[in-house]
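> Quick check, what structure comes out for this input:
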Amino acid sequence: MAKRNPNGAGTITKRKDGRYQAAVYVLQPDGTRARKYAYGHTWTECDEKRQELIAKDRRGVPTPTRSAKLSEWLPYWLDNIVKPRRKLSTYDKYEAQVRLHLIPGLGTRRLETLSVQHVRRFLAGLEKRTTAATAKEAHRVLRTALTAACRDELISRNVVSLVEAPHPETHEIRPWSLAETLEFLEAARGESLYAAFVLAITMGLRRGEIVGLKWDQIDLDNRALCVSSQTQRRRGVLYDDDPKGRRRRTVPLPAMCVAPLRWQRMKQAEARRRATADKSGPGWQENGYVFTTRTGRPIEPRNLYRAFTRVASDAGLRVIRLHDARHGCATLLTAAGVPPRVVMEILGHSQISITMDVYTHVVQDTQREAISHMDRMLKRKR
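Alright, predicted model coming up:
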């Protein structure tokens, strides 16, 4: 008599179409057990797949009998993997991509059957309907979601990694020149947010980092500033969060920032005194922020941007984004000969490649100047 397979070893049978079919009871994600089928053109091929199923089951790895659809996996990934571990701003950005593009375009596809062709056609169509930048972001979000599925061993490979991401056009950033920067600072000298503008230009602080700056992060005597938080508005609420990339940094404070910050502290003390003395008003809400409203609450990030562009427009300057002042700071530091690694630490870049983009731009300008010197020398020889 033929020996009987032990319990849990599964069975292999030959189908009417000539293929072989293996059936094994395996663990499901919900803790139950169900029969999983695998197929092969030969008995040996089918037996290899049977043994793989048994090995995963003995390791306690769930093997779904039917692959989940992307419309099922993506919401699960957002709620159970992204939300507990990533920042709220990151979650909101991922959630918008999933809701607006990924589920409508690929939601009916199953994880195991999603192919390179499916992803490539989806991205091409999305780029035509929207922009290359949107398609590139959708590629990044989907790749991250499927990487998590690979980590949970729901799929064996991430097909999105095999698809080249769209290439959006890069817009040249034109920060202010040194003359324009000095003209802006002169025009902003009497503004209530003058100290904030000085920090943006001389230290390259982000908008949220300026709004979220607190007095206990500043040491005026030793001229040091610790960037350990930022203030953002999400879902109609102002909240404090870690800096971008969770990169906390302590950097020296330029001497020209000390006087504006002392002036800001004196103005705030006067505002606190007035708000406390006004019994009919809301009073003063002490939160420790450097830049506040008349009642001590943090200012709106959007209002900082509006004040910046208003001053630039009134001064007759090119109106640039507040974030472009950060690029201007990087350009000035690099042109002054500061090594890229130091610029990276001052600005809090997550990767040296981001700093090198600015560095390369400045080096090209320096090369042009060097070549012009060569032209002048050769003309003299004639």
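> contacts and neighbour counts: CA atoms only from here.
Fine.
> and the residue positioned nearest the centre of the chain, what element?
The geometric centre of the chain, computed from its C-alpha atoms, lies nearest to residue 90 (Cα atoms, centre = their mean), at 6.4 Å. Element membership for residue 90, per DSSP states H and E: helix 88-97.
> Beyond that helix, next helix or strand please.
In N-to-C order, the element after helix 88-97 by DSSP H and E is helix 103-106.
> this one as well, want them side by side:
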Amino acid sequence: MTVGYTPAGKRIVKKASGRSKTEAKDKLKEIIRDYDDGLAIALVHYTVTDAVKYWLQHGLAGRSATTVKMYTTYADKHVIPAVGARKLRDLSVEDVDRWLASKTGELSPRSLKLIHGILNRSVKSAMRRDKVKRNVVDLCEIPDGREGRTSKALTLAQAGSIIALAEQANPRMRAYVVLSLLIGARTEELRALLWSHVVAFDEERKAWLPVTETGWENEQFAIYVWRSVRQKGDTKTVKSRRSLKLPRRCVEALRALREEQEKAGGKLSGTGALSSPP
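Below is the predicted model:
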């Protein structure tokens, strides 16, 4: 059926085929309706595998090689073998629910979230490229997986013992361990910490200023957690950019580190605080 003409005067023709005349007409009506509504016409032969492989190739820009390898492994082992042959336009909520349910005895809750996320992001990518009309994966609930490994979180007594040992270590390791345990910053964020991001509240100027400018004779201290040692230097997520107040023990550890660095190399304002020395 001719549905219009291009600016060059060429006909825009839509076709459909089926096992019977009625089936072909019904498909053609659906195509024409979508065209009139301004919707993209989903590709008949585009599969889940095509969508996942495209996302793995184009959707992970800026991620570390380790992260890309992890996503690829999960996709190759769990996503593509199970639902990869399914045509993307025919993928249903029931298909995804059954697939996730079949993995509950095999994978942990975290792994289930990972494989759901891989499929979800792949279909979203396909939607942006007009390969499919909607994302059924986004409508699915993630079931509980098998019980995961035993928690490796420290007990209060274990954390206290580690801090006691850290107090006897060199100033950089002492500050690294004490801040990691007491303020909730990720270790990858602390390794990227700059002295310009260690601040104190100056009572006279009523402002938060770097300790390199205002000194250590203040009551309140904080750090700006704005960087990390990840691939692009950013924190894990946008919401991870935050400011954290420092307890006195952390302040003393940072002060000792600062004094040691000044003795070793003079004024170091703006250089790394907890990163390894050059």
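> Just the buried residues of the longest helix seen in structure 2, please?
The longest helix of structure 2 (DSSP state H) is helix 109-128. By 16 or more other Cα atoms under 10 Å, the buried positions in helix 109-128 of structure 2 come out as 109, 111-127.
> Going along the chain, name the strands of the stretch 51-200 of structure 2.
Along the stretch 51-200 of structure 2, counting by DSSP state E, counting those that start in this stretch, strands occupy 198-202.
> buried residues in stretch 43-58 of structure 2?
By 16+ other Cα under 10 Å, the buried positions in stretch 43-58 of structure 2 come out as 46-53, 55-56.
> Cross the residues you listed against helices and list the overlap.
Reading helices off the buried residues of stretch 43-58 of structure 2 with DSSP H, I get 48-53, 55-56.
> okay, the residues you listed in TSV with distance to residue 200 of structure 2 next?
Rendered in TSV, the data for those read as follows (distance: Cα to Cα, whole Å):
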residue	distance to residue 200 of structure 2
48	53
49	53
50	53
51	50
52	48
53	49
55	45
56	44
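> For residue 250 of structure 2, state which of those residues is nearest.
Nearest to residue 250 of structure 2, judged by Cα to Cα, of these is residue 56 at 41.5 Å.
> residue contacts, that closest one?
The contact partners of residue 56 of structure 2, taken as Cα atoms under 8 Å, 6 or more residues apart in numbering, are 68, 71-72.
> Kindly state which residue of structure 1 is aligned to it.
Aligned counterpart of residue 56 of structure 2 in structure 1: residue 78 (TM-score structural alignment).
> Surely residue 12 of structure 2 forms part of a strand?
Yes - assignment of residue 12 of structure 2 by DSSP: H, G, I helix; E, B strand; the rest coil places it within a strand.
> if I pick it, what's in contact with it?
Going by Cα under 8 Å, 6+ apart, residue 12 of structure 2 touches 2-6.
> Leaving out the residues flanking it, which one is nearest to residue 47 of structure 2?
The shortest distance from residue 47 of structure 2 to any non-neighbouring residue, by Cα to Cα, 6 or more residues apart in numbering, is to residue 87 (4.1 Å).
> surely that neighbour meets residue 45?
Yes - Residue 87 of structure 2 is within contact range of residue 45, at 6.2 Å (criterion: Cα atoms under 8 Å).
> Quick one: map residue 242 of structure 2 onto structure 1.
Aligned counterpart of residue 242 of structure 2 in structure 1: residue 249 (TM-score structural alignment).
> Next up, the contacts around the closest residue to that match other than its chain neighbours.
Excluding the flanking residues, the one nearest residue 249 of structure 1 by Cα to Cα, 6+ apart is residue 227, at 5.3 Å. By Cα under 8 Å, 6+ apart, the contact set of residue 227 of structure 1 is 209, 213, 217, 243, 248-250.
> what do you get for residue 35 of structure 2?
By Cα under 8 Å, 6+ apart, the residues touching residue 35 of structure 2 are residue 41.
> So it, which state does it fall into?
Assigned state for residue 35 of structure 2: helix (three-state reduction, three-state DSSP).
> any idea how far the counterpart of it in structure 1 lies from residue 64 of structure 1?
When structure 1 is aligned by TM-score structural alignment, residue 35 of structure 2 is paired with residue 54. Counting by Cα to Cα, to the nearest Å, the gap from residue 54 of structure 1 to residue 64 of structure 1 is 13 Å.
> In stretch 94-112 of structure 1, which residues are buried?
94-95, 97-98, 101-103, 105-107, 109-112.
> what does residue 135 of structure 1 align to in structure 2?
Correspondence of residue 135 of structure 1 to structure 2, assessed by TM-score structural alignment: residue 112.
> wait, which of the ones in helices among the buried residues of stretch 43-58 of structure 2 is closest to residue 155 of structure 2?
Distance to residue 155 of structure 2, by Cα to Cα, is smallest for residue 56 among those, at 39.2 Å.
> give the contact list for residue 123 of structure 2.
Residues near residue 123 of structure 2 by Cα under 8 Å, 6+ apart: 48, 51-52, 132, 135, 137.
> aligned partner of residue 195 of structure 2 in structure 1?
Under TM-score structural alignment, residue 195 of structure 2 pairs with residue 215 in structure 1.
> does its match really touch residue 288, like I thought?
Yes - the pair residue 215 of structure 1 / residue 288 is scored as a contact, 6.0 Å apart, by Cα under 8 Å.
> before we move on, the earlier item: now render the buried residues of stretch 94-112 of structure 1 as JSON lines, adding distance to residue 267 of structure 1.
JSON lines is the format used below for those (distance: Cα to Cα, whole Å):
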{"residue": "94", "distance to residue 267 of structure 1": "41"}
{"residue": "95", "distance to residue 267 of structure 1": "42"}
{"residue": "97", "distance to residue 267 of structure 1": "44"}
{"residue": "98", "distance to residue 267 of structure 1": "46"}
{"residue": "101", "distance to residue 267 of structure 1": "48"}
{"residue": "102", "distance to residue 267 of structure 1": "50"}
{"residue": "103", "distance to residue 267 of structure 1": "52"}
{"residue": "105", "distance to residue 267 of structure 1": "54"}
{"residue": "106", "distance to residue 267 of structure 1": "56"}
{"residue": "107", "distance to residue 267 of structure 1": "55"}
{"residue": "109", "distance to residue 267 of structure 1": "60"}
{"residue": "110", "distance to residue 267 of structure 1": "61"}
{"residue": "111", "distance to residue 267 of structure 1": "59"}
{"residue": "112", "distance to residue 267 of structure 1": "62"}
